[in-house]
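Colleague: A predicted structure for the sequence below; I have some questions about it.
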Amino acid sequence: MNIAILLDPLDHLKIYKDSTFAMMEEAARRGHALYVFEQHELFVRDGGVLATIRRLHLTGDHTHWYRLDATEVRALADFDAVLMRKDPPFDMEYLYSTHLLDAAQRQGARVVNHPQALRDFNEKLAILRFAEYITPTLVTREPEQVREFLAEHGDVILKPLDGMGGMGIFRLKLDDPNLGSILETQMQQGAQTVMVQRYIPDIVNGDKRILIIDGEAAPYCLARIPKQGETRGNLAAGGRGVAQPLSERDWTIARALGPQLKAEGLLLVGLDVIGDYLTEVNVTSPTCFREIMDQTGFNVAAMFVDALERAMP
């Protein structure tokens, strides 16, 4: 296959832990040709969706790990697969890119994950589709409703709808002297919508990332365990990643959601589960391949490339 990958600048990738690099390494090992481009290199001319793109060669040297051929302009429909691996934030430029990728699909490109699904599945709000698996949850832009929810549950987590890596997440208790200030800052006096959820004490055992590939769960998840004194388990917030087999409850959630996610055109999804509860559905650029592979020996990248090969006629 010829695989085009829309991603962040190559020099920004930390290849020792990057999931996109793990995918590329496995695909190259099988003889697939890799091409890369960045968001600003995607464009439309005379109705055709094109990219200024370069052939990528992996060198095997972890210091100088890639070599690029000269740039060329190619139609995305010329490739066997187009992987959307641009990291969040999901800002307006990301949104515009999904519209251009939609147009490319109409011209014959095969895009993973499906651009429409990337728009439909806000990584926080998507859990509302699966309400039977979530903790009590409030979505609002009214500070007074947050106060009422906090009074009911006593201990809650407040998060923005567009955050990543644990940014902007607060744990609130009834006696928090900064409650008013936090609500003003995060909700911008009623101008910003937030999600509030009952605190899940099982966070001490980790915020588990479960990878769903072509509707099926990888058998190991990565439990991201908060550092001392921290509520957030995100690796970007200092959490420690521990790979472990899926629990019975993890399998229940994965088997219930997997077929639905596949039907939406989501080949790769990262479910976040704390204790018994689904907390996020990550679709933009799910990670944790490398940590699971290194700690368990299970080849998540091979499972993904297997699915990609099946999906491309």
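Modeller: Perfect, I can see it now.
Colleague: from here on, contacts and neighbour counts on C-alpha atoms
Modeller: OK.
Colleague: Can you tell me the closest non-neighbouring residue to Gln107?
Modeller: Ala77 (6.1 Å; Cα to Cα, 6 or more residues apart in numbering).
Colleague: so who does that neighbour touch?
Modeller: Shown in contact with Ala77 (Cα atoms under 8 Å, 6 or more residues apart in numbering): Val49, Ala104, Gln105, Gln107, Gly108, Ala109, Arg110.
Colleague: what's the neighbour count on the second one?
Modeller: For Ala104, the neighbour count with other Cα atoms under 10 Å is 23.
Colleague: and what of the last one?
Modeller: Here the neighbour count serves as a burial measure; for Arg110 (other Cα under 10 Å) it reads 24.
Colleague: Quick check: the gap between the nearest residue to it once chain neighbours are set aside and Ala256.
Modeller: Of all residues not flanking Arg110 in the chain, Ala81 sits nearest, at 5.1 Å (Cα to Cα, 6+ apart). The gap separating Ala81 from Ala256 is 27 Å, by Cα to Cα, to the nearest Å.
Colleague: Also Ile182?
Modeller: In terms of Cα to Cα, Ile182 sits 36 Å off from Ala256.
Colleague: which SS class is Arg224?
Modeller: strand (DSSP: H, G, I helix; E, B strand; the rest coil).
Colleague: was I right about it contacting Gly233?
Modeller: Yes. Counting by Cα atoms under 8 Å, Arg224 does reach Gly233; the two are 5.0 Å apart.
Colleague: The structure to be compared is supplied as follows:
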Amino acid sequence: MKLLFVADPLESFKTYKDTTFSMMREAARRGHVLWACHPADLVWQTGGKVTARGARRVSLTGREGDGHGGDWFTVEESADLVLATVDAVLMRKDPPFDSEFFYATHLLGQAEREGAKVFNKPAALRDHPEKLAIMEFPQFTSPTLVTRSDAAIRAFHAEHRDIILKPLDGMGGMGIFRVGPDGLNLGSIIETLNKGGAETVMVQRYVPEIKDGDKRVLVIGGKPVPFCLARIPQGSEIRGNLAAGGKGVARPLTERDLEIAETLGPILAARGLLLVGLDVIGDVLTEVNVTSPTCFQEITDQTGFDVPKMFIDALEEALR
């Protein structure tokens, strides 16, 4: 098969942990042909089809990339590639979900109308903002408020006493604040996040089980990977995100993890989400990650369960 990965620049990949790289390596092992482009390379011109300008066909060298160069791949050729001519397009651009990501999903949606197979489905990416998506499943979440209102946030704090505030477009733990019962700095934090009522904020009751880790539960083709990666906060941090210094420890799924994953998995798969990363703290769902879920290599390295194999199996099945 011919696969096109729409991703960040390949030269920036840290291959020892990069999930997109692990997908590419497994696909190459099976003899699939790898192409890559950046969202900025997508072009749609009147009377034409959506095309990746200057897409690169790559092969893997077996050397380890460190995020500063391209030693891990070689470019076999460059060409303008009509997306409808490849077997699968994998949208793997990392967050944030900004205006350019949004526009890219529209171009990918047009490519679908022209016959391309895109994973995850562009419309589903738009319909499942990663923090807001949990609100569809209140049976699995802690008390949550989404608002621009200063007064509503203060009332939520008065009720729940210990809360987490975060921007809807944050990633990697960026912009997350905890406010305890004393309400210290609540006003300043609200002003910082909602920008005087101009931007929407998510507020949640603090879940103390974060000390045991923010678990990434992967769901592939509607089925859960049997192990999660618990991202454990270090030192005085409340954030378990690996980007914020959290320590990743692979663990078997708990009964509650399985309940959440087995409930959401078929629903999300039916909407065109081949790969989803559910974030679970304790027994509650905190995010539904759909843009570029990660942790394949960490789980595989620590448990021996081959997550990239499960993913490429699911991709091949979806293309049959």
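Modeller: Thanks, I have the structure now. Being a predicted model, the structure only gives us computed values, none of them experimental.
Colleague: re earlier: residue in structure 2 paired with the residue nearest to Gln107 of structure 1?
Modeller: The alignment partner of Ala77 of structure 1 in structure 2, by TM-score structural alignment, is Ala84.
Colleague: same deal with Ser181 of structure 1?
Modeller: Counting by TM-score structural alignment, the partner of Ser181 of structure 1 is Ser188.
Colleague: Likewise for Gly215 of structure 1?
Modeller: Match for Gly215 of structure 1 (TM-score structural alignment): Gly222.
Colleague: Run a quick neighbour tally on the aligned partner of Ala243 of structure 2 in structure 1.
Modeller: Applying TM-score structural alignment, one finds that Ala243 of structure 2 aligns to Ala236 in structure 1. Number of residues near Ala236 of structure 1 (other Cα under 10 Å) recorded here: 12.
Colleague: got the buried residues for stretch 138-149 of structure 1?
Modeller: Val139, Thr140, Arg141, Glu142, Pro143, Val146, Arg147, Phe149 (16 or more other Cα atoms under 10 Å).
Colleague: Next up, identify which helix or strand the match of Ser181 of structure 1 is on.
Modeller: helix 186-194 (DSSP states H and E).
Colleague: list the buried ones in that helix?
Modeller: Applying 16+ other Cα under 10 Å to helix 186-194 of structure 2 flags Leu186, Ile189, Ile190, Leu193, Asn194 as buried.
Colleague: Who are the packing partners of that helix?
Modeller: helix 150-160, strand 163-167 (3 or more Cα pairs under 8 Å, 6 or more residues apart in numbering; DSSP states H and E).
Colleague: For the ones you listed, give me JSON lines that also has distance to Gly31 of structure 2.
Modeller: JSON lines is the format used below for those (distance: least, Cα to Cα, whole Å):
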{"stretch": "helix 150-160", "distance to Gly31 of structure 2": "54"}
{"stretch": "strand 163-167", "distance to Gly31 of structure 2": "42"}
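Colleague: Residues touching the longest strand seen in structure 1, excluding its own?
Modeller: Taking DSSP state E as the criterion, structure 1 has its longest strand at strand 48-58. For strand 48-58 of structure 1, contacts defined as Cα under 8 Å, 6+ apart pick out 25, 28, 33-37, 41-44, 65-77, 100-101, 103-104, 107.
Colleague: Of these, which belong to strands?
Modeller: Within the contacts of strand 48-58 of structure 1, residues falling in strands by DSSP E are 33-37, 42-44, 66-68, 72-75.
Colleague: Just flag the most distant two among these.
Modeller: Val44 and Tyr66 (27.9 Å; Cα to Cα).
Colleague: picking that back up, distance to Glu132 of structure 1 for the contacts of Ala77 of structure 1 - can I get that in a markdown table?
Modeller: A markdown table is the format used below for these (distance: Cα to Cα, whole Å):
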| residue | distance to Glu132 of structure 1 |
| --- | --- |
| Val49 | 41 |
| Ala104 | 36 |
| Gln105 | 34 |
| Gln107 | 39 |
| Gly108 | 37 |
| Ala109 | 36 |
| Arg110 | 33 |
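Colleague: Trace stretch 98-109 of structure 2 over to structure 1 and give me the residue numbers.
Modeller: Residue span in structure 1 matched to stretch 98-109 of structure 2, by TM-score structural alignment: 91-102.
Colleague: List the contacts of that stretch.
Modeller: Gln39, Leu42, Phe43, Val44, Val49, Pro88, Val111, Pro115, Gln116, Leu118, Arg119.
Colleague: and if you look at stretch 303-310 of structure 2?
Modeller: Ser22, Met23, Glu26, Ile220, Val225, Phe227, Ala250, Phe296, Gln297, Ile299, Thr300.
Colleague: Can you name the residues that contact the third one?
Modeller: Taking Cα under 8 Å, 6+ apart, we find Glu26 of structure 2 in contact with Pro308, Lys309, Ile312.
Colleague: Which one (most neighbours) among the residues you listed?
Modeller: Pro308 (21 neighbours).
Colleague: Which one of the buried residues of helix 186-194 of structure 2 is nearest to Phe5 of structure 2?
Modeller: Leu193 (33.7 Å).
Colleague: ok, and the closest non-adjacent residue to Ser78 of structure 2?
Modeller: Arg56 (4.5 Å).
Colleague: And for the one you found, the neighbour number?
Modeller: Count around Arg56 of structure 2 with other Cα under 10 Å applied: 21.
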